[in-house]
Every structure is written in structure tokens, then in C-alpha cells.
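Participant: The following block contains a protein sequence and its predicted model.
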Amino acid sequence: MTATPPPLDAGLLDAVAHGAHHDPHSVLGLHATGDGDGGTDWVVRTRRPLADTVVAVFDDGVRVPLTHRHAGIWEGLLTSRPTSYVITATYPDGSEYTADDPYRHGPTIGELDLHLVGEGRHEELWNALGAHLRTHDGVDGASFAVWAPNAQAVRVVGDFNSWDGTGHPMRSMGGSGVWELFVPGLRAGDRYKFEILSRHGAWVMKADPMARRAEVAPGTASVIDDSSFSWGDDAWMKERAASRPAESAMSIYELHFGSWRPGLSYRDAADPLIEYVTDQGFTHVEFMPLAEHPFGGSWGYQVTGYFAPTGRFGTPDDLRYLIDRLHQAGIGVIMDWVPGHFPKDDWALARFDGEPLYEHADPRRGEHKDWGTYIFDYGRREVRNFLVANALYWLQEFHVDGLRVDAVASMLYLDYSRNEGEWLPNVYGGRENLDAIAFLQEVNATAYRRYPGISMIAEESTSFPGVTAPTDHAGLGFGFKWNMGWMNDSLQYIARDPMYRGHHEGEMSFSFVYAFSENYILPISHDEVVHGKGSLFQRMPGDYWQKLANLRAYLAYMWGHPGKQLLFMGQEFGQLSEWSESRGLDWWLLEQPPHRQLQDFVAQLNRQYRAHSPLWSRDADGSAFHRLGAPSWDPNVIAFSRRDHHGNTVAVIANFSGVPLQPFTLDLPAPGVWEEILNSDAGEYGGSGVGNMGIVHADDNGRATMVLPPLGVLWLRHRTPAHIPSPTRG
């Protein structure tokens, strides 16, 4: 062994000692010197401030005493070929600590991963970046990788180093902007963050953008996660892959997890949610955002942990358990996803490495004035990759069956909610956000390629063309679009006194003009029962009975209208008060017969809807829809028929006036017997019991005379010969 290792510059050692160097591994760890007599010597360096003695103990039994050189950095020489080693340090109080050294380990992220990150094409980015428990070089620990291209230095801080990152600086992985470090001995549940030295010399402490678990608010740390969940939904996933959602029944129950039944965890909710949704007949649940968010009053729409399910209700595996149970019960799961903006919390994505990174640097494109949030820089390939991979993460790792993309209109238009002079046109001088459009096309095309049978759903409130058109036809590539026009018009109509509705029939029927231009979902969502709008029940005109009758008629019309259905929790039983995330639903209303009857009616709606394919199999096919209205058309009556691929037909006849119409003559699409499969005015649902004894007869020309109940909707199924029982011989 030679006397001393080659000297290093004191400034370099100072930077490494203080965790402020971009490549600490170039100094610390084991390095060949080439200074041996006729061979290679090896220098081992480690940082052990305040130690009395430090020894490198190799697996082959060799012990190399180290000498303190500068600022807590110790070093020594080894002349034989080294093996793995640990560092033993003694301190003035007589204590002794032995530990593996992070800086003896090679990188845990490979060249292909770095290349894909740099290209913005890493479809499983969560497997490359973030924190991952692994065995590396035969040692158990956690690897960390983070994208921070503007940083001078990055350190890992956490419970394991008492939140002092000077001993755990990360190494820069070159032009990719990625920083990496493997820390031996860490376990699932350990909390951590990244400390980032900006170009301007300021240290900022940030949660991990790729963290798969996070502290429960008000805590803001990231948490090392290790999933051990075993899925049991193989049959569901196989069936989903072969499905065509646009041609299938879809009736969605939207819920805010924390206020559906307050106090339930993900696991606690499985049994009651499955029982309730099954009894009500919905095909899917849609969860308002479950990604981590610091402020509960944002309902999850101001996300800080895009890859971390909120810990308010349990662990990520607990959420997997809930979704797995829902799938095994035959219930699909849609999750709200928020790529349109993110909050300005200084410990999260905002100014991540000291300057704009995830957000667009120009406030005319990078800030939402209304919401006080930042807007992603969709034109930056690494940011676009972050968001695309995030969508794929929920589909891959949590088996969700669809993502409802929030506030798409705010992404599509550069002048969204901006005054003249407050927005920057695109390269062609237009208002369309071309980068956001390209991002949406990429995420949809990639999601459908990887996960056939899923549903990508746009909350889009404008007339932007081709939202559900394929990307190879210049469309955005969504599977469905929320029909906000129908929602606004129909709610305006149904809120009117029946006496005046006849003058506003167009508000209810205008949707027929464009109903087949996209694959639509008809949403009565949380947004329609907050901010002073009142509950759906409150928006109905009339006395208590009339409100319930109007509500039943409205829902029956909605379920019969072309498009899939979405109903926010509580409206299925006539929630009286406006929804608030801070309290639960008014479940006590179910002790009152009228509200229990409304709940039963919604369950029957779903049963009949699912049982009759004309109501869902050709939602976007205008040739399967026929408006009815002759000969005795009445402006308070809106009627139409729908047909499936096999010729089966259902007629929907709505009387939005406050009086029964009898006799009422209507030309139906075919002669013969029409069976009344649904009557919103039936006595069992709290109605007046006006109807047609279950049967309507149409003559050879299809003309039928019937009774239309007040504030009521009928569904009539045409009985083909196969549906008509043979006569009984006397």
C-alpha cells in the first residue's frame, strides 16, 4: 500500500462535503488510480464528518484505515483488487456505526431509460424515475431518480438522514437532466424529499413528482412505496379488452369518495359501495380525483402528487383492493384526471428546480388567472411525457377502466378566460393551443393502443370539432365527450314551470341536431349541484310531489336520450341540500317513502336500460334514431324511437306538461303491440298511477292512441313476433 492517495482540489472536496457537487460519485466511493508499482491502486473515499476513526471493511476481510483529508472526507488506498465493502466509523462518545456506502454503487437507471426520458417517449416513466425499493449489487435499499435539468446539485433528504441531505447528494446523469442515487438500507414507508440547488444558488425542498405514495395532508413528504398486491380481476380485464364501450351499456355513478359515506377507507368502502351500486344497477363508478392533493376543498382538482393516490383513505394497495373488488363484482371504474393545471404550492411541481420547468414560462400561457394555478408546458417533450405516462400509470398499475379528463376546453384555447392582450396566439395567429392538442392526441392514441377497451372521456364544453374522432383523422382521439350543451339546455328547460315549457321545447330537443356528432355522455355531475345551484331536486319546479315527478321524468328522458348517462351521488334519491365535500349525503331521506321510491325508480331505470339494447348499442348512429310527433303533436310532448342492429325498437315518450293527456294519438315506428316497460308516473315510484295497463296497440299504419301521464315519461318496447306469446287454446 502506498503512503497517500493522489491529492484533490480543496474546493472540489468542499462542494462534495456540503452536498453541492453535480457528481459526488466521481470523488466518493472506490476509484482506480493507476499509481501502483506495475499495477493499479484503488482509492476509497467516504464522507464521515466528526468521526474519530474510519475504516473500510472489505468482504474478503481486508481492513483499510482511512485518513481524514478535508471537510469530513476520509480516504485510503488499496493495492489488491477490491471487493464489496462497508464503512465503520467511531465517534468521540465511543459509539461505532457500520453502514454500506451509497457511493460505491453504480447507477440504477440504464442508458435506454435515459434516452427515452430525453426523447420524451418513456411510456413507463414511473419505473425509471421516483423512488424504488430494489436489491442493487446484492444490497437492499432504495434508488432515487428525479428530472431537474436546471439544478446545480440535488440531494435526497428524509427520515433516514434526519432531513439533512449533505450526506446524500445525487449524481447528474448528463444531458437527460436526470439525477440518481442508490441509498442502502431504506424501507417501504420511509419519507423523503429532494433538495435542489437552483442556478441562482438557492436551495429548494421538493416532493418527488413521481412519488407513488405521499404523506397525508397537511404533511407534504413523499413516501417510499412497495406494492405487494395480487390482482384477482383477470376475467374482467380479458372481457374489457374485447369490449367496445361506445356500443355498450354505460350508466355511471359519480362520487366524491370522502363524502359518499364519510369515514370509510378504501377497503372499508368495498362492500357497501359494491352492494349499493349493484342494487342501483349502475355499470360504472366514477371517482372524483384520487391523486394526492393538499386542499380537500379543491375536491382533488388541484393535484400535487400525480402518481400518488391520496393517503386520506389508505395506501395505494388499499385502492387497488377496492378497484379489484369492484371489477370482480362486474363494476367498471373511471377516475377523474387533471392534466390541465397544477397548484403553486412551493413544495410541489411549481418552479421545481428553481425556475419554470413543468409550467410554461410565459404567464400568458403558463398561468390560470381564475384558478390561481400553473398550466403545464405541453410543448416540452419531458413534460408531455410526464403527463402521458401518468395517464398510463393509472390504467396500468390500478386497472382503471377509463379516465375522465378535466377542463379540456381550458387546454384547447390559448384565450380561455383571458381578456384581449392577455394571451399569446399560436404560430399561425390562432387561439388554439397546438401543443395541448398534440398532447391530447398522443395520450389518447397511446392509451388505446396499450389498453384496448378503456374509455378516455373529455369534459369539453365548446364546439371544438372531432373530440371523439380518431387521431389519424385529425381528431383528439377521445372515446367520449361530456354533452355539456344538453346538460345546460335540459336543466334550463326542466326548471321552468310546466305552464311555460311549451314555448321552450327547443331547449329540450335541440340536442337531437348534434347528438350523433360525437360519442356523448350526458352528465349531471357534481358541478351541477354546488356553488349555489342547489340540488337537482331543488331545481325542479312545483310542490314536493311535483318536484319528485319532474325529477323522475327528467331522469327517464335522460336515460332514453342518445348517449351514455352519468349521475352524481345523492341525486338518485332526491338529495335535498346542495352537495358539500365537508359532510355526507342526506341518507336519512331514504326513511321517507317518496325518496325511497325515487331510488327504486333509478334502479329500475338502470335495469330496463341495460336490458334493452336499442337504448345504448347505437348511441352515435343517427340512422337508429327517429323523432316522433305526428299526428297530434303537442309542444309539451317530446317523443322519439331508437333501434338496435337487430331491429328491436324502444319508443320514449315524455309529457312535460302538468296534466295527463288522454287520449293522445302518436304515430309509432311500427304496427302491433307496444309494451310499456317503464312509466315514471307509476304508483310504486310515488306517481299518480296514470298509464296504459302495460300495453299500447298501434294500427297497421303505426298509429296508436294512449294515455300520457302528467310530468311523466313512458318507455314502450315494440313486441316482435318473438316477444308475443302464443294464444292459449280453450
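Facilitator: Yep, it's here. Numbering: from 1, shown residues only.
Participant: hey, let's count contacts and neighbours off CA atoms from now on
Facilitator: Fine.
Participant: Run through the helices of the stretch 301-450 of the chain in chain order.
Facilitator: According to DSSP state H, counting those that start in this stretch, the stretch 301-450 of the chain carries its helices in the segments 316-328, 363-366, 381-397, 408-412, 434-450.
Participant: ok, second structure coming up, stack it against the first:
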Amino acid sequence: MSSICYHLFLHPASSRSSRSYTKASRCPGISQLQSTSLQNASNKLPFHYSFCYPHKLHRKFQAVEPSFAISTMLKDTTVENAENIGVLSVDPSLEPYKDHFIYRSKRYFEQKALIEKYEGSLEEFAQGYLKFGFNKEKDGIVYREWAPAAQEAQLIGDFNGWNGSNHKMEKNEFGVWMLKIPDNGGKPSIPHNSRVKFRFKQSNGTWVDRIPAWIRYATVDPNQFGAAYDGVYWDPPPSERYEFKHPRPPKPISPRIYEAHVGMSCPEPRISTYREFADDVLPRIRANNYNTVQLMAIMEHSYYASFGYHVTNFFAVSGRSGTPEDLKYLIDKAHSFGLLVLMDVVHSHASNNVSDGLSGFDVGQRTQDSYFHTGERGYHKLWDSRLFNYANWEVLRFLLSNLRWWLGEFQFDGFRFDGVTSMLYHHHGINIAFTGNYSEYFSFTTDIDAVVYLMLANCLVHRLLPDAITIAEDVSGMPALCRPLSECGIGFNYRLAMAIPDKWIDYLKNKEDLDWSMQEIVHTLTNRRYTEKCIAYAESHDQSIVGDKTIAFTLMDNEMYTGMSDLQPASPVIDRGIALHKIIHFLTMALGGEGYLNFMGNEFGHPEWIDFPREGNSWSYDKCRRQWSLVDTDHLRYKYMNEFNRAMNLLDDRFSFLASAKQIVSIASDLDKVIVFERGDLVFVFNFHPEKTYHGYKVGCDLPGKYRVALDSDAFEFGGHGRVGHNVDHFTSPEGIPGVPETNFNNRPNSFRVLAPARTSVVYYKVDENAERESEEKAAAEDATILAGDSNTEV
């Protein structure tokens, strides 16, 4: 038996991204594995993949010149107390890049100081929605729009018959157009829920109509094919406004995230609503012991099949699923269940749609007068989308205000930032194979403007809501991405462990079961920066899209159509598929990070794939829904995967192993196909061998005492074969000489023996014998009292 002991503290991150609407491949970074084996050696294990990715105002609109990007000018400058840059003490190997951190820190503090000087504070700056867009002021509605390139401007809509001749706007010297529409008889001249647009004249004399940039709701005529979206003035009367009834739940020790798309959450082939999701899906999420919901595709996007990643209207909820008040109902109900709600926020790019998107405000002006960079720098060639100019004051106002809007108005509890790799580098990660060399992260290819924006964003979010959760989707493994701002980190709480799902798909598609390397699997799962927390997942929405397959469908494929009935014996394919589905997801959760994520339906092995309605499938919704009846039908085997998923989360609820810094792998045997590790005080035993069951398999542990089964994937209630005895006590034996680790068993001071069935995972917990003894004594005393009572009755 070969064995190796891995320690938690690994070095650079390995993470890999996929963007669902491109055909591009991605690449993770390299990691340096720090082992606690007998040699205590540090091994570099490189993995290579090809990867492709995807002016300033104060209250009186005083202009301030933008700063230079590092790619334009890198000065040899210092920051006061620069030696206190904390990330250097956390990771001394970053010392050669100290000047980069100094420059980054200087740029961040300078930008923040300017905001505070001209706007009062970062928090006030991020309330742009109180000035821009539509706002009720005394005796009327005031509408403001930043459009420096416009020569003339009007407000048009239902309220004026789409004739703006009587609603011309005035422009100040800073490119901000303004119009006040007086009330009519004490009532707003623009009725609630009426359509509006911003009409302006370009430099060539052409008039164009655009949806206001700060619009809070947008709709499209569902009866007209290819109809353009219209902005909607949203100001419901008090009787129609949703009032939150429940406080935000406490922040969980470790997030167990349920990633969901509201539109495809109903069983019928149609678009589901926020209220349906709240009433029908949230109870399922809570019943499965998740503590966090991550909602995709909330920001309005005119192209449904973009999965919400081509945003057109940043302050508007996706109108396909309901109104802003409906979304508030959903979030409030989630809070009533004790669920945090995260939003998948897209600030890495914007839809290039002109008629209904922010891109329509770009009419060939200078970059300082636009939301986006001009020329090639402003266009993502793989995503076919526009790229923000993060050095622009008004872009900062727009994006930071966007975060505050969703946090405040809708009570979101944090964000998952999409496409962070594209933001961090001028090359956007396109065709870049990150090798883990630190020079790849800290060079002229780093987009410091974007880095500063992300630092400001994390500063703002955590000032407004100290318990907020921010998650970065980064494939490159950028060091210090998830270190605090006080250390000159970028300030995220978590990063996605993006290499993990690709490893599983590679194994399932390209390797026979006996060719699986336990050491390689362990390396992938533990290959992360030890001081930066990760969200692990075996599969997300990215692995579910058309052209790919979920883990369940990869394992069982067409037999899922005929072999899932529990009224007949399981075929070898189904038996293998359910067994591996359980232990793949569980191992990922237990060893892959400090949090866990599951995409809607994968908890019970939802078959097939996701295919949004499009011309290529005749605009069908058949593959864009969730068939909950599969897991609700008692005679189908989907229930077993669902029950095990629920039990996984319950195990963390009880033992909080995800939050434990104690993570030690003592066995990763390619011969036995066995992985044994400790997380917290739990001992996990995974046997991936397709045939061999090991009797009396010796496993190491830290603490001496008595161990019992806490969770068994082979239990009957999880569709297993019931081979493991749950009432068996496992007593430890000491190993080696106390205090001399090299004499221990796999570097563990104690051991006990277990039954390890093929394709099974079993978790053992240490029995608190003092508590058990007290419980037994209490039970005996109660029994004696009952007997005494019976005796007295007889007398």
C-alpha cells in the first residue's frame, strides 16, 4: 500500500473557469504542494492547460482627471509604511513583487481619497441611483443621464406619446443631462409602470433611442418576436411595495451554496417566476440543509440564452420572472428560512446590444466620455461583449452604486463576481496557460485599474454589510485575491476552486475506473493557497450546458431513461453511477475547500443537459427546466442521491468540518484506490475501487478513543448495499513512539480498523465517552424512576 500525508497548507491556487457561452478551453494555475510526509519536502507539481477567457464628479459635478494605468506608466514610487504590506508576511515568496503591491496600494488609496474628497465618502459615492436615473424630488420627478457625447437629448415615453419635443433635457459642462418633470395635479406626470426611453442626437445629427442607463425595470412585448426592450418607470404606490418582514440570517460558519437559475426552476417548459421559486424551490433548498442560495441571471439581459452573463440593464431585475417586488418577496422568504442570498453579479463586461443595453451610449466618443474602453481594448473577442473602463470616475460610480443598490434595495447578502480573470489582466486570460510563476500575476499585463475597482468594491460591500460574502470567479490563481484589504489583498472572502470539476469530467470521460489516480485526485482537491478560502464544487451550471453533460448523465447516460426504477434491480451502470455520484460530490465537499456549491438539480442527479430556447432547438424550453417529479417519485432512484446530498450538508451542520483548518490526508493509495483523511476530528475513508472491499482496513487518526460511523454512502437509505455496520465501535490503537512522528502509522499517532466496501465513503466520529456515560447514567436513573413508579402502583 502506498501512502502519502498531505497537509492543508498548500501554496499557489489552481482554479479553472469555463464560460458557458463560448467554445473556449481554460487553464488552471500551478500549485506548490507542501507535504507533511517524512521528508517534509515541498514538491512542485505543474499542470498545464490551454486557457481562453472569457472623469470625476462631486455633488456639483466637478471634473477630475483620471489616473494612469500601470500598463501606461509605472513609476518608481513608494507608499508610507509600505513595509507593512501584509501579504508579504503571509507569503514571503511575493517579496520580489513588493513594488507592484506598493504601486497597487498607492493607486487604491489615491482613488479612495479622491472619492472621499469630492463625494464625501465611498458610501455616498455609491448612492448614484439617488441622483442618476429617475428620482422623485419636491413637486416632480428629476431624470439625469450621463451622456457626454450627446448633442441634444429628450425624455420620451408613454407619458408624452413618445414625443419629446416638450421634454428636452439640459446638459451641464460635465456631460450630465437633466430634466425635471413637474407633478400634474399633485400626481407624478410619469405613471408607475409606464415605458420610457432616453432619446439623444449624435454628432452626425442622427437621433437614437436608448433605455436609461440607471433604469430599474425593463420589459419587452412577449407577443412580438424580436421586439426591443423598453425601460419602465418603476415607482409603485405604498400598497404595492413589498416590505421586508424578516432580518438577514446570521452568516454561516461555512457557506453551503445552492446555485440556482429562477427562470428554469419550474417543471413545465416555460420561464418560472420569482414567487414560484420562493414558494416551490426554496423549501427544497432548506430541506437539503443548504444555508446559502446563489441566484443567477438576476440583472436584466435581453438574450435569455446568455445565462444572464450578457447584461443589458444593470439596475433592473430580469423582468421575465417578475417585478422588483416579486424578487424582494423571494429574498425575504429565503431569509425566513435562514438562507443567505448571493447574487451572481457581472461587472467584468456588458452586452454589446445597442438598442437596449449600456453599449448604446457609446457612439464613437473618447474613452473618457464612455462607460467602455474604445477600440480593441473595449471589446472581448470571445465573449462578443464590451469591456468597462475602470479608470473612469462615472464607471466607478455606476458599478459601485450598482452593488449598493442590490445590497440595499433587495437585501442581497453578498455577490459572486463573474469573470474576474478577464478583469485582472489586459489579455483577459485569452490563450494564456498560467503556469503559476508569480511574474504572470504581477506585470504590465495586470490591469491595475480593474484591480483597484475590485478593491473598492470589496471595501464598499463589507463596509455596508460586514458579514457580506464576496466570491471571485478566477481561473488564474491570482495570489492575495482573497486576502484582506488591510494586507493589500483584493478583499474577496472566497474564490471558486475551478480546477475540480474539470478533473472529474476528465476522469469520467477518459479513464477507466482502475486507472484513476488517488494521488492526482487529492492533489487537485487540495491544490489551493492555504491562506485564501475556496468554494469547492464537483459541477456547476457550466458543466450542465448543452454540449456537455452533468456527472450523473456522464455516468449513466441513456440508462437514466430506463434504469432508475427502484421496482427492479439496478443494472451495473446504474449501481456504479449512483455510487460514484455520491462519493465524487462528497469527496469534493470534504476535501476541496472551505465552502461547497451545488447547481440546482445536481443534488439528485438531474438527467440530460441545459439548453436554453434558441433557433437551433426551435425555441424549445424542454431542456430548460427542472423535473422535480423525478426526485419526488418514491419508486425512482433519484431520491437516494438527494438524500445523501442532504446528509452531507447535515454532517457539516453537526460537525462544522468545512470550517476546520485541520485537514490531513494520510492515505492516497493508487494501488488500493483508497483515500483516507481527517477534517476536523472526523475521519473520512473513500474506497474508489470498483470491485475490492477491504476488511479490517487500517486507517490513521490523531485522537485516541472510540469511533463510530457518522455517515455511510452505502447505507440502504442512500441506495447502497448496507455493507457497513453502524452500531460497531472502533477502538484505536497507539502507533509508534509518542512524540516521534516518523515511527507512527502514515504519520498518525493512532489507528483503527474499518470495513471499506467498494465505491463507498464512510465517515467516523470520535465518541465523547464522558457525555455518553452521563447519558447512560441519566437513562438508567429515568428507568429506575419508572420502575419505582410501577412498583408503587402495584402496591
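Facilitator: Looks like it arrived, so ask away. Keep in mind the model is a prediction, meaning the values are calculated, not measured.
Participant: would CSV of the helices of the stretch 301-450 of the first structure with mean neighbour count and distance to S162 of the first structure be doable?
Facilitator: Converted to CSV, the helices of the stretch 301-450 of the first structure look like this (neighbours: other C-alpha atoms under 10 Å; distance: least, C-alpha to C-alpha, whole Å):
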stretch, mean neighbour count, distance to S162 of the first structure
helix 316-328, 22, 26
helix 363-366, 19, 36
helix 381-397, 22, 30
helix 408-412, 21, 41
helix 434-450, 20, 40
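Participant: Quick check: which of those is nearest to G574 of the first structure?
Facilitator: Nearest to G574 of the first structure, of all the helices of the stretch 301-450 of the first structure, is helix 316-328, at 25.0 Å by C-alpha to C-alpha.
Participant: Report the aligned residue range of the second structure for the closest one.
Facilitator: Mapped onto the second structure using TM-score structural alignment, helix 316-328 of the first structure spans residues 324-336.
Participant: how far apart are that stretch and its match in the first structure?
Facilitator: Mean deviation of stretch 324-336 of the second structure relative to the first structure after superposition (mean C-alpha distance after the TM-score superposition for the first structure): 0.8 Å.
Participant: Contacts made by that stretch with the rest, please.
Facilitator: Contacts to stretch 324-336 of the second structure, defined as C-alpha atoms under 8 Å, 6 or more residues apart in numbering, come from residues 217, 241-242, 244-249, 274-275, 277-278, 282, 316-317, 340-341, 410-412.
Participant: one more time with 7 Å, if that's ok
Facilitator: Residues outside stretch 324-336 of the second structure that contact it (C-alpha atoms under 7 Å, 6 or more residues apart in numbering): 241-242, 244-249, 274-275, 278, 282, 317, 340-341, 410.
Participant: about what we covered before: redo the helices of the stretch 301-450 of the first structure as TSV? Include distance to R552 of the first structure.
Facilitator: Output for these, formatted as TSV (distance: least, C-alpha to C-alpha, whole Å):
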stretch	distance to R552 of the first structure
helix 316-328	28
helix 363-366	44
helix 381-397	35
helix 408-412	31
helix 434-450	36
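Participant: So for A515 of the first structure, which of these sits nearest?
Facilitator: Across those, A515 of the first structure has its closest neighbour in helix 408-412 (19.0 Å, C-alpha to C-alpha).
Participant: give me every residue that touches the spatially most central residue of the second structure.
Facilitator: Centroid check for the second structure by C-alpha atoms, centre = their mean gives R416 as the closest residue, at 4.3 Å. Contacts for R416 of the second structure (C-alpha under 7 Å, 6+ apart) come out as L342, M343, D344, V345, T470, I471, A472.
Participant: picking that back up, how far out from the middle of the chain is the match of helix 316-328 of the first structure?
Facilitator: 20 Å (C-alpha atoms, centre = their mean, to the nearest Å).
Participant: and F716 of the second structure, what pairs with it in the first structure?
Facilitator: In the first structure, the residue matched to F716 of the second structure (TM-score structural alignment) is G683.
Participant: Could you pull up the contacting residues of its match?
Facilitator: G689.
Participant: again, only this time at 10 Å
Facilitator: Neighbour list for G683 of the first structure: Q597, G689, V690, G691 [criterion: C-alpha atoms under 10 Å, 6 or more residues apart in numbering].
Participant: Filter those residues down to the buried ones.
Facilitator: The neighbour-count criterion (16 or more other C-alpha atoms under 10 Å) marks Q597, G689, V690, G691 among these as buried.
Participant: Among the residues you listed, which are located in helices?
Facilitator: Among those, the residues falling in helices (DSSP state H) are Q597.
Participant: Serialize the buried ones among the contacts of G683 of the first structure to CSV and add fields for distance to H503 of the first structure.
Facilitator: CSV is the format used below for these (distance: C-alpha to C-alpha, whole Å):
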residue, distance to H503 of the first structure
Q597, 31
G689, 27
V690, 25
G691, 26
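Participant: Among the buried ones among the contacts of G683 of the first structure, which one lies nearest to M288 of the first structure?
Facilitator: Q597 (27.1 Å).
Participant: Might you report the residue contacts of the residue nearest to that closest one when sequence neighbours are not counted?
Facilitator: Leaving out its chain neighbours, the residue that sits closest to Q597 of the first structure by C-alpha to C-alpha, 6 or more residues apart in numbering is Y685, at 4.5 Å. Residues near Y685 of the first structure by C-alpha under 10 Å, 6+ apart: 548-549, 552, 593-602, 604, 679.
Participant: how about a cut-off of 7 Å?
Facilitator: Counted by C-alpha under 7 Å, 6+ apart, Y685 of the first structure has contacts Q597, L598, D600, F601.
Participant: Same question for G722 of the second structure.
Facilitator: Counting by C-alpha under 7 Å, 6+ apart, G722 of the second structure touches D714, A715, F716.
Participant: Swap in 10 Å and give it another go.
Facilitator: D712, S713, D714, A715, F716, P757.
Participant: tell me, how many neighbours does the last one end up with?
Facilitator: The burial count assigned to P757 of the second structure is 25, neighbours taken as other C-alpha atoms under 10 Å.
Participant: which among the contacts of Y685 of the first structure end up buried?
Facilitator: Here, 16+ other C-alpha under 10 Å leaves Q597, L598, D600, F601 buried among these.
Participant: Buried residues, whichever helix in the second structure runs longest. List them.
Facilitator: What stands out as the longest helix in the second structure, according to DSSP H, is helix 769-794. Buried residues in helix 769-794 of the second structure, defined by neighbour count with 16+ other C-alpha under 10 Å: none.
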